[in-house]
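Participant: Show me the folded form of this:
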Amino acid sequence: MSTTDAASTASQGRPADPTAPHQGDPVIPAKPHLANAENDDGEGTTSEETGSRAVAALLERGRTLSTPVLRAAIERLAPPMDAVAAYHFGWIDAAGRPSESAGGKAVRPALALLSAEAASAAPEVGIPGAVAVELVHNFSLLHDDLMDGDEQRRHRDTVWKVHGPAQAILVGDALFALAGEILLELGTVEAGRATRRLTTASRKLIDGQAQDISYEHRDVVTVEECLDMEGNKTGALLACAASVGAVLGGADERTADALEAYGHHLGLAFQAVDDLLGIWGDPQATGKQAWSDLRQRKKSLPVAAALGSRGPAATRLATLLSADAAKSQAEFEDFHETEFAERAALIEEAGGREWTSQEAQRQHTTAIQALDSIEMPGRVREQFVALADFVVVRQR
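Facilitator: Coordinates of the predicted model:
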């Protein structure tokens, strides 16, 4: 299996000294390729609105087709793990009552179904892959929330906060095991190929989480190290999502690898935007605390880019972050909001915000270029492009 190396590819076109602060929205202000960009329905509908509707339909299809199979998989779990998992997915509240809490964005299921169509198969062929990837993704969220001490996800208390750390660990492990079951039960050669890609992506995801944790207590993390970590933690599973449906549909390795490369770079673009939202995102939109990544001492892309620039803002930021790394968690939790605001302002002044916005655009472009090496129906390619556009303009 081949994927493009994150650090070497992303370095192409990188500004050597990111010093211009960005004063706009935390996400990417430019409008990249919008699906059907030249479309005009004659009734005042813009191409942006058309692209937004197309993406909304893709995400809804992914959610609608995968959720029944996902629910059936969760029902296999023994009590109380089945109820804890149902709470995590937003199907019930903490008291066990049916809930309509907002779930995830469904990008991964949407990609899995679309990749089946890239192999000229029906989107339903990708459903087992969509569910397996979603199970691994949510395994990682359950453990990540516990490791980071996050108390909120999707505008409500996280599993470990409601049900305790032990249940968060056990349910996460159970979801991971279920993912393999879902694919292997198909009993086909294609399912075996898909499982190999999923297990490789899962290992990389875990590698990325380990890197992320280790960076929290380092004074300096380079942009290259950060991209490598994010390529593992986020890029690997999105790469799998973008190829697993095609593999289940009988695609050859060349096609699967090209789709995987698309997903890998899409994941890096996704994470770059996530890093922006993790510092400057609106808590009402993200469902997380203001300055959430700074509270966790994360060495995300804006931080790494800022520290790698020259000037008084970078020097002052390095001094503050070095002192932060030496503090206990209890001491760090006593920080006032103004202290986090100061660090965010220094990151922006040193160019970290603007550089990360540009990096998301670069990864977006590279993802779309990966599609050029393979043939697929034009409509399917447009939808891959529309999903990439969505990733870099989202607000949560």
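Participant: Only C-alpha atoms from now on, for both contacts and neighbour counts.
Facilitator: Will do.
Participant: On the three-state scheme, Leu78 is what?
Facilitator: For the record, residue 78 is Ala, not Leu. coil (DSSP: H, G, I helix; E, B strand; the rest coil).
Participant: So Leu266 versus Ala290, what's the distance?
Facilitator: Between Leu266 and Ala290 the computed distance is 25 Å (CA to CA, to the nearest Å).
Participant: same check, this time on Tyr215
Facilitator: Taken as CA to CA, the span from Tyr215 to Ala290 is 21 Å.
Participant: so where does Glu48 fall, helix or strand?
Facilitator: helix 47-74 (DSSP states H and E).
Participant: what residues are up against Ala285?
Facilitator: 395-396 (CA atoms under 8 Å, 6 or more residues apart in numbering).
Participant: now the other sequence, so there's something to compare against:
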Amino acid sequence: MTLSTVDTADQVRSRVQPAMRALLDRLDQRNRLVAGYQIGFWDADGEPAEAGGKGLRPALALLSARAAGAPLDLAVPAAVSVELVHTFSLLHDDLIDADTERRHRPTAWAVFGPGPALLAGDALQSLAYDVLIDAPNGGAATRRLGAAVARLTAGQAADLEFEGREAVGLDECLRMAADKTGALISCACTLGALICGAPADLVAGLSRFGEQIGLAFQLVDDLLGIWGEPERTGKPVGSDLAARKWTVPTVRAATSDTPAGREFALRYREKAGADEGELARLIELSGAREWTTQYASRRVRSAISGLDRLELPEDVRRELANLAVRVVGRDH
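Facilitator: Take a look at the predicted model:
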């Protein structure tokens, strides 16, 4: 089950995925194979497979067109482009983090090698701009996507830089999370509306909604990286703790000024002497797990409240609100 509502998920499968498959045919065979494997269209030998992923970003792009009162067909390029950029970011992210498993199977770089995974990601980003620039109001939409990619890569760079530091502040960690994940989700909430020529105040309101749920999404990802069940998440649990990555729960614990938080900070900086289970226990005792959960919930409530100030069709308002609630309630 994807994060999007059933009807919108059906639209992603019936409209967006076929368009993505057609676009992959523009690539050379090597990049096409790696890119399609990452999306889940086929296995490492090119045999058909069922696409994975949550479908959140393309669903938001479709909903943003409906928010503007436009037909969904106009928003398909927006939905395709944002999902291609998301896939490019995952290809690079897995390589940067040396993750060997995603969605219950080996990551693309682990199968094809670092170079092919990197190049396939580059090829997908190029396709994303190509499909968007040719759409109505494509110039504005492409600039918006480019700005989101700039923030995404800045967030990834900050995430990587944090790994070499003994301490990270909570505010800068939240900014990193907002850039790394919130920027593209916020962009997805605007692209369909931009293509359809929506009023500026509606586009801005949808952007704020996406920014809030995007940050919440990343915080839930951080929590699942520590306490999620691998059979649900499709990734090994505890890898962030083993690598001593700074995420919102770990930073909150280390800066909590509680006995458990001080002990956690000491052990985390030592990079030895405590296994992932003990570190997770200290995070929870410090109150950081609960704090992160509640912070994500507040962001979602704020996002939903913001929808009330926008002129939206009621069915779209309801779908966006339901989707936001699912962001914090998910287990994968």
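Participant: Leu266 and Ala290 of structure 1: which has the busier surroundings?
Facilitator: Taking other CA atoms under 10 Å, Leu266 of structure 1 and Ala290 do not tie; Leu266 has more neighbours (31 against 20).
Participant: That one pairs with which position in structure 2?
Facilitator: When structure 2 is aligned by TM-score structural alignment, Leu266 of structure 1 is paired with Ile213.
Participant: Pull the contacting residues for its match.
Facilitator: Here Ile213 of structure 2 is in contact with 182, 185, 299-300, 303, 324, 327 (CA under 8 Å, 6+ apart).
Participant: Please list which of these are preserved in structure 1.
Facilitator: Retained contacts for these in structure 1, judged by both residues aligned by TM-score structural alignment, their matches' CA atoms under 8 Å, are 182, 185, 299-300, 303, 324, 327.
Participant: Name the member of these with the shortest distance to Thr8 of structure 2.
Facilitator: The closest of these to Thr8 of structure 2 turns out to be Ala324 (CA to CA; 13.9 Å).
Participant: How much space separates the residue of structure 2 positioned farthest from its centre from Arg267 of structure 2?
Facilitator: Going by CA atoms, centre = their mean, the residue of structure 2 most distant from its centre is Pro259, 33.4 Å out. Distance, Pro259 of structure 2 to Arg267 of structure 2, by CA to CA: 12 Å.
Participant: now the strands for the stretch 201-350 of structure 1?
Facilitator: For the stretch 201-350 of structure 1, no strands are identified by DSSP state E, counting those that start in this stretch.
Participant: For it, which segments count as helices?
Facilitator: Secondary structure of the stretch 201-350 of structure 1 by DSSP state H, counting those that start in this stretch: the helices cover 223-230, 236-248, 253-280, 283-286, 292-295, 301-307, 312-326, 329-333, 337-349.
Participant: Which elements pack onto the last one?
Facilitator: Identification of packing neighbours for helix 337-349 of structure 1 by 3 or more CA pairs under 8 Å, 6 or more residues apart in numbering; DSSP states H and E yields helix 292-295, helix 301-307, helix 312-326.
Participant: Structure 2: matching residues for stretch 280-293 of structure 1?
Facilitator: Going by TM-score structural alignment: stretch 280-293 of structure 1 matches residues 227-240.
Participant: and if you look at stretch 233-242 of structure 1?
Facilitator: Using TM-score structural alignment, stretch 233-242 of structure 1 pairs with 180-189 in structure 2.
Participant: picking up where we left off before, quick one: which of the contacts of Ile213 of structure 2 is nearest Ala61 of structure 2?
Facilitator: Ile185 (9.1 Å).
Participant: Which position in structure 1 pairs with Ala280 of structure 2?
Facilitator: Per TM-score structural alignment, Ala280 of structure 2 is aligned with Ala344.
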